[in-house]
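Student: after the sequence you'll find the predicted model.
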Amino acid sequence: MKSMLVLVVSSLILFQVHARAAEALPTLTFLDEYIIDKTFTYKNTSVGGLSSIDYHQGMLYMISDHGNNDASSVLGKPRFYTAKLKLKNDRFESIEFDRVINLLPGSMSALGIDPESLRVLPNHDKVIWASEGDIKKGISPAIYEAKLNNKNTNSNALESRFLLPDMFQVKADSGPYHNAAFEGLSISLDNKGIWVAMEGPLKQDGHEPTTQHGALVRLSYFDLASGRLQKQFAYKVEAISPEPLASENAFRTTGVVEVMQYDQNRFMIIERAFTSGLADGGNRVKLFMLDVTHASDVKYLSTLKNQPIALAKKQLLLDMADIRELLPSKHIDNIEGITFGPVLDSGKRSLILVSDNNFNAYGEQITQLLLFELSL
């Protein structure tokens, strides 16, 4: 009888393990698309360059990378917007902009400030935002705070509590590659820290991705109280799409554009590849689930080259090319932001993505918000 009991218990444990594995990946169902007109302005700013999105208590928070301020058609400096989101019958009903908040003090130059991600810090009346810096000009990436209750929308102190390790500082043979630094942010589930995703590898970790091979990037956790790096994991970004229709001298790039913590050890990661000169815009966007359960902590490793480390596990959730024809626009643009949205009429959670139109500096692009149903 005792052996039978042990067998039953063991079987139950195995069943639970397999059940958890079977339900590991959620499914995404496309619901709707909302496009913000490229000529839309709000309080003397051009609404575009939306590099991230966050949803909090009925509001959307969207950071703008401010585009090319030398262009007379682009208005505004680094900033973020708040907008009231309304859904009806699990579709977009309206997105009503109600505030724009500058991220820099009014007199400060925007030199080297390149906003790429923003998250609301619950119960603190603050947001955390990341700047990619300007590697060519020797300006390192950084993480800052901004106040939500600031009555003067024309000024915000440039403050940071985060102490970045030497690995992220710009040097000749180490640090980030240009335009491949801090691209994604996520508040931890317990609101005690933040996760920061690099768009590409650090120089000391290897070459940037090519059409032949991917690259190792770092996902870092910083404690809010101390501002210090506490843990860090590595995973492999996909190689650049070959794109046989592209010209030989086409510009090609790929990397992580956003991260969002999903549960204790898993994250939703957006990878976006781009190839210039293609008729469909050249954006290739994939959403992955990243699992760090068995990944090595690499925070003390000065390089990832030839290291016997366990990488975070990555599984494909959605290739945006598979839903292109479902979109009213029939177009997948430069998707750079992701957030959990409100609960849908079905009782299921929603997911919202946003694209950065680069203020149409590289050709005709759109600012699109995509709504999905998330099924577990």
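Tutor: Alright, I've got the coordinates.

Student: all contacts plus neighbour counts: C-alpha atoms, from now on.
Tutor: OK.

Student: give me the contact list for stretch 58-65.
Tutor: Stretch 58-65 is contacted by residues 47-55, 78-86, 114-120, 342 when judged by C-alpha atoms under 8 Å, 6 or more residues apart in numbering.

Student: which PyMOL command selects the buried ones in these?
Tutor: The buried residues among the contacts of stretch 58-65 can be selected in PyMOL (16 or more other C-alpha atoms under 10 Å) with this line:
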select buried, resi 47+48+49+50+51+52+53+54+55+78+79+80+81+82+83+84+85+114+115+116+117+118+119+120+342
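
Student: second one coming, line it up with the first:
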Amino acid sequence: MRKLLLLAVLLAGCTTAKKTTVTETPIPDVSSLRLLHKYVVPYNRPFKGTTIGGLSGIDYDSARKVYYIICDDRSEKQPARFYTAQVPVSRKEGDSVIFKDVTYLRKRDGKTYPSKQDFAPDPEAMRYNPHTQSFVWSSEGERILSPAGYILNDPGVYEIDGLGRLVDSFPLPPQFHMQASENGPRRNGTFEGLGFTPNGQYMFVSLEEPRYEDGPRADLKDTTAYTRLIKYDIQTRKPVAQYAYRLSPVAHAPVPADEFRVNGISDILPLSSDKLLVMERSYSRGVKNNTIRVYTIEIGNATNINNIGSLKTTKSFTPVKKTLLLDFDTLHTYVDNVEGMTFGPVLPNGHRSMIFVVDNNFDKDEETQFFVFEVE
């Protein structure tokens, strides 16, 4: 009987969730960002049987002093994955980004994602939650319409443990289901950014480009492109609000003038429950640099558009207020496809650092870059 009682106590201890005490570095007021240095990782650098590239989201673990960086490889080169790395913030001779480990994303059955199937995730953003010691990552889904058939995979937000194993998913608001008609999200324009509020109470998820019902994509001199931010309550896991965000125009005309151009949200970084940093990434074919703009946004009096089906037909709403914080065009250095941002460690002068990462699309003509800034 004593043994049985002891076993019961031990089992109860194993199934009780640990209460984690998290000491978070306070989020500073961000008035400006000053570039300290830039690192470039060699093209197609191998690491533990994988190819480094496609780095689309980054987050800092202040307890372990490492960064987690998700890769947007759709299991075409190697299985979908994220990396653990160290990024020096104080430039010394010989410093470089050091990759420490690779972790594969796994399905509910514990297996990695194969490439040849109807659902291959398109990982774009990932954050570490120090309050739960778990990760959340987003997939853009897929929308392919062809004579051979349709592939319609919804975007999603997924929670995983430290080994990459799927724990749960977050409910998808009905406005974001992929559809064969021109309704819902556009292809490759969905969940590109996400982030937690510092207290761990809320999570924001950003839509890269406008839904079909919400109006046109951003273009040159255009100011009517509205996309959306979704706010989740972490405790209930439910989406509690949506807010309209007006994209800036495409920064530069493509060459030739009728070629592809795009501008959308590539990442977000919450400062509080009503204040965020939003990064817009503008690209025009024929223009070498991407234009990266970082804005401070305030939700303030913005309308909760959770129940508004179309921002194109409904005009009675107030978008979030945005203020330009940084335009990478002013840095006078080659800037590629920046897709992720995170606060880093505290610098020797007491200021916080901020790190940006570039997705090189596994293209030899693009660079895997890391930009290190001082937060002023």
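Tutor: Structure received. Model, not experiment: these values are computed from the prediction.

Student: onto which residues of the first structure does stretch 190-209 of the second structure map?
Tutor: Stretch 190-209 of the second structure corresponds to residues 181-200 of the first structure when matched by TM-score structural alignment.

Student: buried stuff in that stretch?
Tutor: Of all the residues in stretch 181-200 of the first structure, those buried under the rule 16+ other C-alpha under 10 Å are 181-188, 193-200.

Student: which of those lies at the shortest distance from residue 372 of the first structure?
Tutor: Relative to residue 372 of the first structure, the closest of those is residue 186; by C-alpha to C-alpha it sits at 19.3 Å.

Student: what's the mean distance for the one helix or strand that closest one maps to versus the second structure?
Tutor: Element membership for residue 186 of the first structure, per DSSP states H and E: strand 182-187. Superposing on the second structure and averaging over aligned pairs (mean C-alpha distance after the TM-score superposition for the first structure), strand 182-187 of the first structure comes out at 0.5 Å.

Student: before we move on, what about stretch 253-262 of the first structure?
Tutor: Looks like 0.6 Å for stretch 253-262 of the first structure (mean C-alpha distance after the TM-score superposition for the first structure).

Student: tally of neighbours for the equivalent of residue 154 of the second structure over in the first structure?
Tutor: Using TM-score structural alignment, the partner of residue 154 of the second structure in the first structure is residue 140. Using other C-alpha atoms under 10 Å, residue 140 of the first structure has 23 other residues around it.

Student: residue 140 of the first structure against residue 165, yeah?
Tutor: No. With contact defined as C-alpha atoms under 8 Å, residue 140 of the first structure does not count as touching residue 165 (11.3 Å).

Student: and for these two, which residues touch both?
Tutor: Counting by C-alpha under 8 Å, 6+ apart, nothing touches both residue 140 of the first structure and residue 165.

Student: what about the strands in the stretch 151-300 of the second structure?
Tutor: For the stretch 151-300 of the second structure, applying DSSP state E, counting those that start in this stretch gives strands covering 156-160, 166-169, 191-196, 202-207, 226-233, 238-246, 261-270, 275-284, 291-298.

Student: can you list the ones you listed in TSV and add distance to residue 360 of the second structure?
Tutor: Output for the strands of the stretch 151-300 of the second structure, formatted as TSV (distance: least, C-alpha to C-alpha, whole Å):
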stretch	distance to residue 360 of the second structure
strand 156-160	23
strand 166-169	27
strand 191-196	15
strand 202-207	21
strand 226-233	25
strand 238-246	27
strand 261-270	14
strand 275-284	13
strand 291-298	15
